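**Q** The following comprises the amino acid sequence and a computationally predicted model.
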Amino acid sequence: MLISQRDDHRHNFFRTRDLSNVLATVIDQGQLMSNFGPSLLRFYAAESGLKFLLNRTEKVPFEYEVADQNLPLDSVASFPGRIEGYSHDLPRMLSRLKVSAATVNVPAGPFKVVKGYKNGQQFALKGAHEAWRYGLEVDAGDQVQLERFLTDVIAYVEAEI
């Protein structure tokens, strides 16, 4: 498993955020399918930023920090509340950080794939990165909701960092 430290997450937040903005300016925004690249990068920027904040403000440890305490490997794997346990669950991270709905409105979902393998597939917000990673087209209304959410999360992280 690769290890990334807290500051790696902070730097990655800025890198992926900036790269998503650059990519979005070069893509023809008239094509919904072209949004999956910038959307995926925004998702990962939001995830990196939230994990940085969880570690810094809530003192949720990274697995390597627990391992550095020379605990047995089985206790590291089952360590409750470590950053890696949040995976891609942005709403759960926001909840732990006590971010108000006025700051970041979390769309309820489920969201729908309209073009790609098995049209009509539904997914939760934490699975949005998979839809974009695999190049599936998300319903236009859902795409707007997800983009608005990511924009709000990125703005929140920028203000907190």
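**A** That came through, no problem.
**Q** going forward, measure contacts between C-alpha atoms and count neighbours the same way
**A** OK.
**Q** Next up, the contacts around residue 35.
**A** 24, 27, 29 (CA atoms under 8 Å, 6 or more residues apart in numbering).
**Q** this is the other structure I want to compare:
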Amino acid sequence: MLKVLQDEHRKNFWNLLASISAARGAKARGEIPSVGHANLLHFYAAEVGLKYLLSKTAKIPFRHEIIGGVEHVEFFGHRIADMIARLKVPAARVPAPPKATFRCVPGFKDGTGGQRFSLSQAHEAWRYGLTIDIADEADITGYLAQVSAYLEKELPK
């Protein structure tokens, strides 16, 4: 695993937000066919912003800063809701995630009407170009927008 410093997480959060805005503008101008990759960037922006806060405010070290089995930032992986819970972010600032599972359509069928996935797996669906149920994608992107709005107030530029 690459070593990424605390401040690199902060800078990357702001760079990813700028890229998201640029991608959405390109979609609006008809220059690109979808904003799936912008949603992927939004997921990663939320993740790196939260990892910055875990390190900065919760004083949780990065794996390369420790020896042994102490809790570290990378332990959280892509689990945005777990990071928010660990940071004790009030529900008034970031509400609970919309639901436990979401659905890709049409794609792979598992006998339940489409492949199911959790919020922490949403980045995989976007990364591989899977089609997420329209309502589910709106729920996920709405939640990521709330997380990002919180982070924009918490992270220095």
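**A** Sure, I can see it. Note that this is a predicted model, so its numbers are computed, not measured.
**Q** After superposition, what is the TM-score?
**A** With the length set by TM-score structural alignment, normalised by the length of structure 2, the two chains reach a TM-score of 0.89; 149 aligned residues with a CA RMSD of 1.8 Å.
**Q** Just the helices from structure 1, written as ranges.
**A** Taking DSSP state H as the test, the helices found in structure 1 are 6-26, 36-57, 63-67, 73-77, 90-96, 128-133, 140-160.
**Q** looking at those helices, which is buried most?
**A** helix 36-57 (a mean of 23; mean count of other CA atoms under 10 Å).
**Q** Superposed on structure 2, what's the mean shift for it?
**A** Compared with structure 2 after fitting, helix 36-57 of structure 1 has a mean deviation of 0.4 Å; criterion: mean CA distance after the TM-score superposition for structure 1.
**Q** So which bit of structure 2 is that helix matched to?
**A** Counting by TM-score structural alignment, helix 36-57 of structure 1 lines up with residues 36-57 of structure 2.
**Q** Off-centre distance for that stretch?
**A** Distance, stretch centre to chain centre, for stretch 36-57 of structure 2: 5 Å (CA atoms, centre = their mean, to the nearest Å).
**Q** And the residue nearest the centre of structure 2?
**A** Centroid-nearest residue in structure 2, with CA atoms, centre = their mean: residue 43, separated by 2.7 Å.
**Q** who's in contact with that residue?
**A** Listed by CA under 8 Å, 6+ apart, the contact partners of residue 43 of structure 2 are 122, 123, 144.
**Q** before we move on, back to that, format the helices of structure 1 as JSON lines; extra columns: distance to residue 109 of structure 1.
**A** Listed next are those as JSON lines, based on distance: least, CA to CA, whole Å:
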{"stretch": "helix 6-26", "distance to residue 109 of structure 1": "23"}
{"stretch": "helix 36-57", "distance to residue 109 of structure 1": "16"}
{"stretch": "helix 63-67", "distance to residue 109 of structure 1": "30"}
{"stretch": "helix 73-77", "distance to residue 109 of structure 1": "31"}
{"stretch": "helix 90-96", "distance to residue 109 of structure 1": "12"}
{"stretch": "helix 128-133", "distance to residue 109 of structure 1": "10"}
{"stretch": "helix 140-160", "distance to residue 109 of structure 1": "8"}
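**Q** Of those helices, which is nearest residue 84 of structure 1?
**A** Checking the helices of structure 1 against residue 84 of structure 1 by CA to CA gives helix 63-67 as the closest, at 6.8 Å.
**Q** which secondary structure elements does the closest one contact?
**A** helix 73-77 (3 or more CA pairs under 8 Å, 6 or more residues apart in numbering; DSSP states H and E).
**Q** who's in contact with the helix it packs on?
**A** With CA under 8 Å, 6+ apart as the criterion, helix 73-77 of structure 1 contacts 63, 66, 67.
**Q** how far away is the first one from residue 93 of structure 1?
**A** Using CA to CA, to the nearest Å, we find residue 63 of structure 1 at a distance of 16 Å from residue 93 of structure 1.
**Q** can you check the last one too?
**A** When distance is defined by CA to CA, residue 67 of structure 1 is 22 Å away from residue 93 of structure 1.
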